[in-house]
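> build me a structure from this.
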Amino acid sequence: MSSLSDTETELRRPTAVITADIKANAIQAFGELAARGPVLRVTLSNGLDAWAVLSYDAARAALTHPALLHDATPAEKALDAVGYTMHKVGQGIAGSMLMSDPPDHTRLRRLVAPTFSPRRTKLLADRVHEITAELLDAMGPAGEAELVEAFTAPLPITVICELLGVPVPERAAFRQWTNDMLDLPSQKQRTAAASLYGYLSGLVERKQAEPGDDLLSDLIAQHNHEDGRLSRQELIGTAVLLVVAGHDTTVNLLGNALAALFRRPDQAQILRERPELIPGAVEEFLRLDSSVELATLRYAAEDLELAGVPIRRGDVIAVYLGQANRDAPQNDDGDRDVLDVTRPSARHIAFGHGIHHCLGAPLARMEATIALGALLQRFPDLEPATGPDDVQWIPSGMMRGPISLPVRFTPVG
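Sure, this is the predicted structure:
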């Protein structure tokens, strides 16, 4: 890095540390940060200094900039200093399309895309209805439940495990592994990543011997193809990505939506009376409180400028999708910090932007629409068992969502 001017040196001094308190009060706290500028120097909760991208326009620019890549080579020293390993092959989602740049990204995405087409997603809808009904049937008689444990977590993990062909007795550990994997760098995080990677590596070996009618068997066929379309590391990294992206994102989408509705019971009543609004409301939930608060990190491959801020080669870029969404221009004049389930065509980048736009977006939207509609109709007097200020939020990492949501309702036999 060439010598810095006094002005740039000052600009590069971190202005905030992204703490658990900031994450717990995301809407207000990130809004206050964004008021200082669209791109700010911060210290992430893992101790890594990075440029936080906080505006909608700057986020879209960062996510499509040809020199902001997933190749972490220029930042390797800084990442090693804080124990960050997500970019390393053999550590969870490394080797997947999410952590790849073209041309590898293009090839990997093309191989997986057919699984998450809108047509195939529609075929899964009947099964999602069945799983949802089973979970609500189990909750009904008690008149109370902890929604994350009883509903928002088991629904998406069941769907993704069925897609991958994971045997039922082996699914229980997935949720803990994925939660721990996306946390701060720690021994727990590294152990979880290694455990999930190791399990799926073993599952690949079993399915190579006995293929099934599932996505993982389809991916193995690509790996075994004479053209070598998918290396073993890419195969396992892609399987880990599908578990993480197909589970945690939807768990937190549902949790954030319900937490928002508990703060605004009038909005829940609107959806009970007008269920046709639920698909549009899902977009509003994604806009207001994105389940993926922070995109996977990017690294500057060269000196560049972002929203007028000079970025140097090797700098780490943290795109805060949650705050960028709340800054997105809308088609109405309503308050963008307030939930409005009637908002027309809520605009957001909760599923990313550009070549890394989430392939699983149709599946997540479908699951959320079915799950929220069924829950609101089955339990018309559903309410939180604790105050809105008592919700405990995920304290660190990429995700935004409640750890638990205790509720009560009139028992249903």
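> when you work out contacts or count neighbours from here on, use the C-alpha atoms and nothing else.
OK.
> which stretches in the chain count as strands?
Taking DSSP state E as the criterion, the chain carries its strands at 39-43, 49-53, 68-69, 144-146, 298-300, 304-306, 309-311, 316-319, 383-384, 406-408.
> how about residue 53, what does it touch?
Each residue near residue 53 by Cα atoms under 8 Å, 6 or more residues apart in numbering is listed here: 38, 39, 40, 59, 62, 317, 318, 319, 320, 324.
> one more to put side by side:
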Amino acid sequence: MSDERCPYTIDPTGTDLHGEAATLRRRGPATQVELPGGVVVWAVTDTALIKALLTDPRVSRDTYQHWPAWENGEGELARTWPLAMWVADRNMITAYGAEHSRLRRLVAKAFTARRTNALRPRIEQIVATLLDSIAAQGKDGPVDLRAEYAYALPTWVISELLGVPDAIRDELLDMIGRWLTGAISPEEAPLLEERVYTVLARLVEQRRQSPGEDLISGLIAARDDRDGPGLTERELVDTILLTFTAGHETTANLLDQAIFALLSHPEQRELVRSGAASWDDVIEETLRSEAPFANLPMRYAVEDFELGGVKFTKGDAIMISFAGSGRDPKVHGEDADVFDITRATRGDHIGFGHGVHYCLGAPLARLEARIALPALFERFAGLRLARPADEIPRLTSFVSNGHQELPVLLDPVPVA
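Down below sits the predicted model:
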């Protein structure tokens, strides 16, 4: 048996995300783990401690200010660590204090309730187009709903919102997908990062030359306004990268996991069909039980402090386990592993974060799910998994929580 005083080695492929989270939980509310590359950090699974950390000013996401091991981006980690892109960017998510507020205000303009609700007709159009395509494909056999629906919808929506053209979008998606799933070697990581920033720089230049009514054009205008908020070129590019990545990956995983859960739990699907539960119930229980990001590096201790019985030292790196929190038995009971859309605590989760870094795009993600899920199940009443649920592989990532594919059959089960 391994010594629990030693760092637990995280499985970078995420083979058993929830089993691993349970193992970490047994070691305490926070425990030290080793990430790929030999980096040791605190992994936090306890919901109460997570919420306290996410609202504590002694915790920062600014890698450059508050992680000595990063050496201001000039050390070995910045050059060779396969997870470097998770901590190297400079945007509202990684900023601290007043810098965070300044950057968040720029992006928040694109995600107001009014602007989000105004997207409903366009989302409905995209959903209808995708369902027509799925219907045509389904005549010949299984359809991969991960690729053709759960992933396609949010990438289409966020691309239009940002102003990312198709040619650049496809290349970005490919590179970001490799990064999120860890499908890169340490040698490839810096090359991939360089390529991502080259593509984004080209996109920014295109938008400078031909601005539109999109978020990127708005950010460029703020960047180039001498009397504006002082947005640097790096902050501009990193904000685009953050918004594009978070704007599609979280929603894709939400849709993927919701569809998978209903198809593998027919009694839950019947509750929705009968009106005993709502689509909002499905969405919230999915976010609780299968957080779109299972783990998210990184945060840092700004000073020495103790919280929830855990002593953090200045410069310590901290990883939040959203998967661990979502199935925390202290919050959700001993049956926290069970998918139950009638669960009283289904909405008591941090699937979209907590505190000042709560996801700005959460209302948009929920809106997309509220439109996409009922449209899918109403269109294809006989929808079913094409393979047993336990044979559908998860993404090879300890961060992004979804499936590699979601093969389904559209037609009803034949009657003997």
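> before we move on, back to that, redo the strands of structure 1 as a markdown table? Include distance to residue 395 of structure 1.
Output for the strands of structure 1, formatted as a markdown table (distance: least, Cα to Cα, whole Å):
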| stretch | distance to residue 395 of structure 1 |
| --- | --- |
| strand 39-43 | 15 |
| strand 49-53 | 18 |
| strand 68-69 | 27 |
| strand 144-146 | 19 |
| strand 298-300 | 22 |
| strand 304-306 | 28 |
| strand 309-311 | 28 |
| strand 316-319 | 17 |
| strand 383-384 | 21 |
| strand 406-408 | 18 |
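> quick one: which of those is nearest residue 225 of structure 1?
strand 68-69 (28.8 Å; Cα to Cα).
> could you measure from residue 28 of structure 1 over to residue 89 of structure 1?
As judged by Cα to Cα, to the nearest Å, residue 28 of structure 1 and residue 89 of structure 1 stand 37 Å apart.
> cool, residue 163 of structure 1 as well?
According to Cα to Cα, residue 163 of structure 1 stands 24 Å off from residue 89 of structure 1.
> and the strands of structure 1: which comes nearest residue 354 of structure 1?
strand 68-69 (12.3 Å).
> for that closest one, grab the matching residue range in structure 2.
Mapped onto structure 2 using TM-score structural alignment, strand 68-69 of structure 1 covers residues 59-60.
> returning to what we had before: quick one: which of residue 163 and residue 89 of structure 1 has more around it?
Shown here are residue 163 of structure 1 and residue 89; by other Cα atoms under 10 Å, residue 163 has more neighbours (19 against 15).
> tell me how far the alignment partner in structure 2 of that one lies from residue 295 of structure 2.
Alignment note (TM-score structural alignment): residue 163 of structure 1 maps to residue 161 of structure 2. Residue 161 of structure 2 sits 27 Å away from residue 295 of structure 2, going by Cα to Cα.
> also residue 95 of structure 2?
Taking Cα to Cα, one finds residue 95 of structure 2 at 19 Å from residue 295 of structure 2.
> residue contacts, the residue most central in space within structure 2?
The residue lying closest to the centre of structure 2 (Cα atoms, centre = their mean) is residue 250, at 3.6 Å. The contact partners of residue 250 of structure 2, by Cα under 8 Å, 6+ apart, come to 292, 293, 365.
> just the closest of those residues to residue 120 of structure 2, please.
Among those, and counting by Cα to Cα, the member closest to residue 120 of structure 2 is residue 365, at 11.5 Å.
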